[in-house]
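[1] no letters, just coordinates:
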């Protein structure tokens, strides 16, 4: 028998694996403006896709779909006066239920570069605990495809842009460690992609 791997589901335990997952992210053709990207496994099977504003027609909104094309995660950038005065841009991730956003499952804070010197992108999983302000953080440079998603304890959850593998703007690898939610990782990548004005942004 193999060693037991503790699962850490955020979107769903069906997206957690007992083994390391190597995912390949490929930008949709540039003819689809703001078209998003497709995520495949080692066997070139589509396991996730992300729709950007060129497809769903709304800026600051993203939809993550599973391999069958079913919407599993709706993400949007928070707006309004309170947001305008904040030192962070806030993103909210919701589970999809019968095609509609339902339960809030995570929030991501992206520091505004002109207002905040500490540029850490941090993610809080709902519901929030009383003594913690974040659960995961993104370290490194997404634009250079050299970054990682780490847990609050410092463990690497996912590595984006893996040394020794083909890496570029339109095609790169993501390695998700055993037990972690791959759909959640793809959701974080979708936000990073939008923040950096890439495939999901119109």
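    Right, received. Where do you want to start? Predicted model only: the values in this text are computed from it and were never measured.

[2] okay, CA-based contacts and neighbour counts for the rest of this
    OK.

[3] just checking, what packs against the longest helix seen in the chain?
    Criterion DSSP state H: the longest helix present in the chain is helix 182-195. Here helix 182-195 touches strand 46-51, strand 61-66, going by 3 or more C-alpha pairs under 8 Å, 6 or more residues apart in numbering; DSSP states H and E.

[4] adding another structure so you can compare the two:
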């Protein structure tokens, strides 16, 4: 599978404002470790902040994340579903809600993760978009292993829509995975992509988790 370079029709999930007509490379930088569960910041090639993700250390609530725009406006509220049914399920479930102009929450995507620690080494995480129910019960899945910064978001047709990676020289210099890049295909909603990455970050106990 390859990332396509051709421009495609915009596929807004949060907003068409976050869909670019060309391929985009954004950089993720973990917030300082002193902020426990503080989240991460996303910048473009000119180092302008595009998104901020608040983790439980900022919000004070476990199993909850917020994706904000560069100005700090809330775009996505992401919650891990609880309750007896979820406790007995082999999958954990996350729900992502966008905010309309009145500040009301609207469910836009769901994400399922296996609860087994063994399964996480070879994890299959699938995401469903609420307004796009097709012949499959999922729209995107994650291939690869996020803690290695080597994974991709793939649509139900097998096309890579976003790729997480680390440049070798950066990895050697930093000595950690606190700085990595995400390549996003034309037309794909960047806010949605970072909503999924925020959940992956939390699942694997990284910058957003207390």
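    Sure, I can see it. Small disclaimer: the values here were computed from a predicted structure and weren't measured.

[5] just the TM-score for the two chains, thanks.
    Between these two chains, after superposing, the TM-score reads 0.92 (TM-score structural alignment, normalised by the length of the first structure); 200 aligned residues with a C-alpha RMSD of 2.0 Å.

[6] before we move on, back to that, give me the angle between the longest helix of the first structure and strand 46-51.
    Between helix 182-195 of the first structure and strand 46-51, the angle comes out at 30 degrees (axes from the mean of the first three to the mean of the last three C-alpha atoms, to 10 degrees).

[7] how far apart are helix 182-195 of the first structure and its match in the second structure?
    Helix 182-195 of the first structure, aligned to the second structure and superposed, deviates on average by 0.3 Å (mean C-alpha distance after the TM-score superposition for the first structure).

[8] so that helix matches what in the second structure?
    Mapped onto the second structure using TM-score structural alignment, helix 182-195 of the first structure spans residues 190-203.

[9] can you give me the helices in the first structure?
    Under DSSP H, the first structure gives helices at 53-56, 81-85, 182-195.

[10] which parts of the first structure are strands?
    21-27, 37-40, 46-51, 61-66, 71-77, 88-97, 100-111, 121-125, 136-141, 146-151, 156-160, 171-176 (DSSP state E).

[11] Provide the aligned range in the second structure for the first one.
    Across the second structure, the stretch matching strand 21-27 of the first structure (TM-score structural alignment) is residues 24-30.

[12] if we can go back for a sec, any chance of the strands of the first structure in JSON lines, plus distance to residue 198 of the first structure and mean neighbour count?
    Formatted as JSON lines, the strands of the first structure follow (distance: least, C-alpha to C-alpha, whole Å; neighbours: other C-alpha atoms under 10 Å):
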{"stretch": "strand 21-27", "distance to residue 198 of the first structure": "9", "mean neighbour count": "21"}
{"stretch": "strand 37-40", "distance to residue 198 of the first structure": "10", "mean neighbour count": "22"}
{"stretch": "strand 46-51", "distance to residue 198 of the first structure": "12", "mean neighbour count": "24"}
{"stretch": "strand 61-66", "distance to residue 198 of the first structure": "13", "mean neighbour count": "24"}
{"stretch": "strand 71-77", "distance to residue 198 of the first structure": "16", "mean neighbour count": "23"}
{"stretch": "strand 88-97", "distance to residue 198 of the first structure": "17", "mean neighbour count": "20"}
{"stretch": "strand 100-111", "distance to residue 198 of the first structure": "16", "mean neighbour count": "18"}
{"stretch": "strand 121-125", "distance to residue 198 of the first structure": "17", "mean neighbour count": "21"}
{"stretch": "strand 136-141", "distance to residue 198 of the first structure": "14", "mean neighbour count": "18"}
{"stretch": "strand 146-151", "distance to residue 198 of the first structure": "16", "mean neighbour count": "19"}
{"stretch": "strand 156-160", "distance to residue 198 of the first structure": "15", "mean neighbour count": "23"}
{"stretch": "strand 171-176", "distance to residue 198 of the first structure": "12", "mean neighbour count": "22"}
